[in-house]
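A.B. asks: please find the sequence and the predicted model below.
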Amino acid sequence: MAEFVLVAGAWLGSWAWDEVVPELRAAGHGAHPLTLSGLADKQGVPAGQQTHVQDIVDEVERHDLREVILVGHSYSGIPIGQAAERIGDRLASVVFVDSNVPADGKSFMSGWPPLETSLAENGGFWAPLTAADYSGQGLTDEDIARIVAGSTPHPGATLTEPAVLTRPLCELPATYIKCLLDGEEPSDDVIQLLTSDRWRLVTMNTGHWPMFSQPRELAQILLDAAKA
C-alpha cells in the first residue's frame, strides 16, 4: 500500500484533491491531501519556501507514513522536490503534476522575473487568477467557479526564497505529468531531468489543473506510479 501526500499549486488548498482522493482510497492506498501554510484554511500563517518544505515533511512524520508518494502540482513541485530527499527511506517516488521543479539556490521567481511586480502590487502576495485566466484549459464553467471561489492569495516569500537540494534531482524516482493544453513540451530543466533512467514522462490531454478537469484519469496515473 502506498501513502500519497498530495500538494496543490499556488492559491489552492487540500480541497483541490477532493475528486482524486476517493479514487486512491478505493484502490486501497492512503491519501493525505495537504494545505500548505498561508493558504486556504491556513491563511494568515507566515510562510516561506522552507516552511512549505517542512509542512510536507511534518505531514509524513506526524502520520509515520512509509512507501510515500509525494505528489506536487504546479508551484508545489518545488517544495515536494526538496521534501523528497528529506524524508529518506520513507519515500517511494515523486510525481510532478505539470509542475515546476526545484534547482538548488534558485527560487520559483528565478524563472519568472515579472512576478516581482505582482508581489509588490499585492502587499507581498501573488494574487489569484481570474475566471478568464482559466479558459482553454479543459475546465467547465463550474470547475472554474469552484477554483476561483476557493483560491486565496499566495505568500510571496515562498516564491522568492531559494530551494535547497543536497543531491541531484535526477536521482529521485519520479514521474512527470505534462498537461498538453498548457504546452506540448516540458520546460528545458524538466527535459534534462527526463534523460535520467529514474524519471518517466506521462502526458494528459487536458489543461494545467487536471485534478479538476480529469480527476479519474489523474488518479489512475498516480495508481500506476504506485505499481512502478
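C.D. replies: Arrived safely. Residues are numbered from 1 along each chain as shown.

A.B. asks: all contacts plus neighbour counts: C-alpha atoms, from now on.
C.D. replies: Noted.

A.B. asks: quick one: the strands in this structure, in order.
C.D. replies: For the chain, applying DSSP state E gives strands covering 3-7, 30-34, 68-73, 91-97, 125-126, 154-155, 174-179, 199-204.

A.B. asks: any chance you could list what contacts the last one?
C.D. replies: Contacts made with strand 199-204 from outside it, assessed by Cα atoms under 8 Å, 6 or more residues apart in numbering, are listed as 170, 172, 173, 174, 175, 176, 177, 178, 179, 180, 193, 194.

A.B. asks: reformat those as TSV; add distance to residue 205.
C.D. replies: Output for those, formatted as TSV (distance: Cα to Cα, whole Å):
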residue	distance to residue 205
170	25
172	26
173	24
174	20
175	16
176	14
177	10
178	9
179	6
180	5
193	22
194	19
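
A.B. asks: kindly reformat the strands of the chain as CSV containing distance to residue 137.
C.D. replies: CSV is the format used below for those (distance: least, Cα to Cα, whole Å):
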stretch, distance to residue 137
strand 3-7, 20
strand 30-34, 23
strand 68-73, 15
strand 91-97, 14
strand 125-126, 21
strand 154-155, 21
strand 174-179, 9
strand 199-204, 12
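
A.B. asks: comparison target, given below:
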Amino acid sequence: MDILLIAGLWLDGSAWDDVVPRLTELGHRPVPLTLPGQGDGAASATLDDQVAAVVAAVDAAPGKPLVVGHSAAVSLAWAAADARPEKVAGVAMIGGFPAGDGRAYADFLPVHEGWMPFPGWEPFEGPDAADLDDDARKRFAAAALPVPEAVVKGVVRLTDERRFEVPVTLVCPEFTPAQAREWIAAGDSPELARVTRLDCVDIDSGHWPMLTSPFPLALLLAGVADLHADT
C-alpha cells in the first residue's frame, strides 16, 4: 500500500528519512511529501496549496493510500480524506487532532515578516521533547523550515461528511490513548468524536517519533496499512 507521509510544522519530507527504509522492507510504498512553502522560499504558499498537493498525491496513488499526518499536519491528512473519502483507505494522525471546518490551521505562534519561524524549545519543554537530547535539538533547530503565514493562518475547509466513515488511527506519543479518549469525550475534538471507526494506539516517544523512534513508528504504520489493505 502507498503510505503518504506528511510531517508537521517546520519539517519537510526528509523528516521521514529513517522511517521510509523500514516501511519499504515491510512491503509498503512510503511517499514522503514536501509541500509548497516547505524550503522552496515560496512565502506566498497557502494552506489551500498544501491541501491541493496532498490531494494530488492521493490521486496519483495506484490504489487507496494510507494518509499519515503528524502534529498540525493531521489537518492536512484529514482535509485529503474530506476531499477524497472514497479514495483514502485510512488516516493515521500522529500527535495531533484535526482542526474543524472554519478553524485556522496553526495560528498559535508568532509570525515575522510573512513566516512562522521555529520558536525554540521553550514551548515544547516536558513530554513533547523529553526524548530529544541536546545534539538532536540543535540539529532540529538548525534544519527547521519557517512556515508561510498564509499556511498557518489559512482556514480549514471541510465539506463532505463521508470523511467520518474513513477509518482513523490516532497515534499517541506524548499523551496516552486513555487521555486522548478523555479529551475527545470532553468535546476537545469534535471531528474525531464523529469518526465511525477510531483506534487510539500508543507509542513510547515524544512529539517527534519519526526522529526518535523511527523503527517502532514504521512498524506501527505498517500494521495500520496492513489492516486497511483490502478496504
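C.D. replies: Sure thing, it's come through. A quick note: this is a predicted structure, and the numbers were derived from the prediction, not measured.

A.B. asks: TM value for the aligned chains?
C.D. replies: For this chain pair, the superposition-based TM-score is 0.85 by TM-score structural alignment, normalised by the length of structure 1; 218 aligned residues with a Cα RMSD of 2.4 Å.

A.B. asks: a markdown table for the strands of structure 1, including distance to residue 15 of structure 1 and mean neighbour count?
C.D. replies: Putting these into a markdown table (distance: least, Cα to Cα, whole Å; neighbours: other Cα atoms under 10 Å) gives the following:
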| stretch | distance to residue 15 of structure 1 | mean neighbour count |
| --- | --- | --- |
| strand 3-7 | 10 | 26 |
| strand 30-34 | 8 | 20 |
| strand 68-73 | 13 | 25 |
| strand 91-97 | 16 | 25 |
| strand 125-126 | 19 | 22 |
| strand 154-155 | 16 | 26 |
| strand 174-179 | 20 | 24 |
| strand 199-204 | 22 | 16 |
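
A.B. asks: out of these, which is closest to residue 110 of structure 1?
C.D. replies: Between residue 110 of structure 1 and the strands of structure 1, the tightest spacing by Cα to Cα is seen for strand 125-126, at 14.9 Å.

A.B. asks: so what's residue 213 of structure 1 up against?
C.D. replies: Taking Cα under 8 Å, 6+ apart, one finds 138, 139, 140, 143, 206, 207 in contact with residue 213 of structure 1.

A.B. asks: among these, list the two that are farthest apart in space.
C.D. replies: For the contacts of residue 213 of structure 1, the farthest-apart pair by Cα to Cα is 143 and 206; their separation is 13.3 Å.

A.B. asks: relative to residue 17 of structure 1, which of the strands of structure 1 is closest?
C.D. replies: Nearest to residue 17 of structure 1 among those is strand 30-34; the distance by Cα to Cα comes to 6.5 Å.

A.B. asks: what's the mean deviation for that closest one versus structure 2?
C.D. replies: Taken against structure 2, strand 30-34 of structure 1 registers an average deviation of 0.5 Å after superposition, with mean Cα distance after the TM-score superposition for structure 1.

A.B. asks: quick one: work out the angle between that strand and strand 3-7.
C.D. replies: Angle, strand 30-34 of structure 1 to strand 3-7, by axes from the mean of the first three to the mean of the last three Cα atoms, to 10 degrees: 20 degrees.

A.B. asks: how far does strand 30-34 of structure 1 sit from its chain's centre?
C.D. replies: Computed by Cα atoms, centre = their mean, to the nearest Å, the chain-centroid distance of strand 30-34 of structure 1 equals 13 Å.

A.B. asks: same thing with stretch 122-140 of structure 1?
C.D. replies: Distance, stretch centre to chain centre, for stretch 122-140 of structure 1: 16 Å (Cα atoms, centre = their mean).

A.B. asks: need the contact partners of it.
C.D. replies: 11, 115, 118-119, 144-145, 148, 151-157, 181-182, 206-209, 212-213.

A.B. asks: from these, list just the buried residues.
C.D. replies: The neighbour-count test (16 or more other Cα atoms under 10 Å) applied to the contacts of stretch 122-140 of structure 1 identifies 11, 115, 119, 144, 148, 151-157, 182, 206-209, 212-213 as buried.

A.B. asks: now do the contacts for residue 97 of structure 2.
C.D. replies: 71, 72, 74, 75, 189, 192.

A.B. asks: and it, what's its match in structure 1?
C.D. replies: Using TM-score structural alignment, the equivalent of residue 97 of structure 2 in structure 1 is residue 100.

A.B. asks: how about that match: what's its closest non-neighbour residue?
C.D. replies: residue 77 (5.2 Å; Cα to Cα, 6 or more residues apart in numbering).

A.B. asks: my guess is the one you found meets residue 103, correct?
C.D. replies: No - using Cα atoms under 8 Å, residue 77 of structure 1 makes no contact with residue 103, being 10.8 Å away.

A.B. asks: who's in contact with residue 147 of structure 2?
C.D. replies: Contacts of residue 147 of structure 2 (Cα under 8 Å, 6+ apart): 9, 10, 37, 38, 43, 115, 116, 117.

A.B. asks: in helices only, show me the contacts of stretch 122-140 of structure 1.
C.D. replies: Among the contacts of stretch 122-140 of structure 1, the ones falling in helices (DSSP state H) are 115, 118, 119, 144, 145, 148, 157, 212, 213.

A.B. asks: which residues touch residue 155 of structure 1?
C.D. replies: Contacts for residue 155 of structure 1 (Cα under 8 Å, 6+ apart) come out as 38, 39, 46, 47, 48, 124, 125, 126.

A.B. asks: corresponding residue for it in structure 2?
C.D. replies: Here residue 155 of structure 1 is matched to residue 148 in structure 2, going by TM-score structural alignment.
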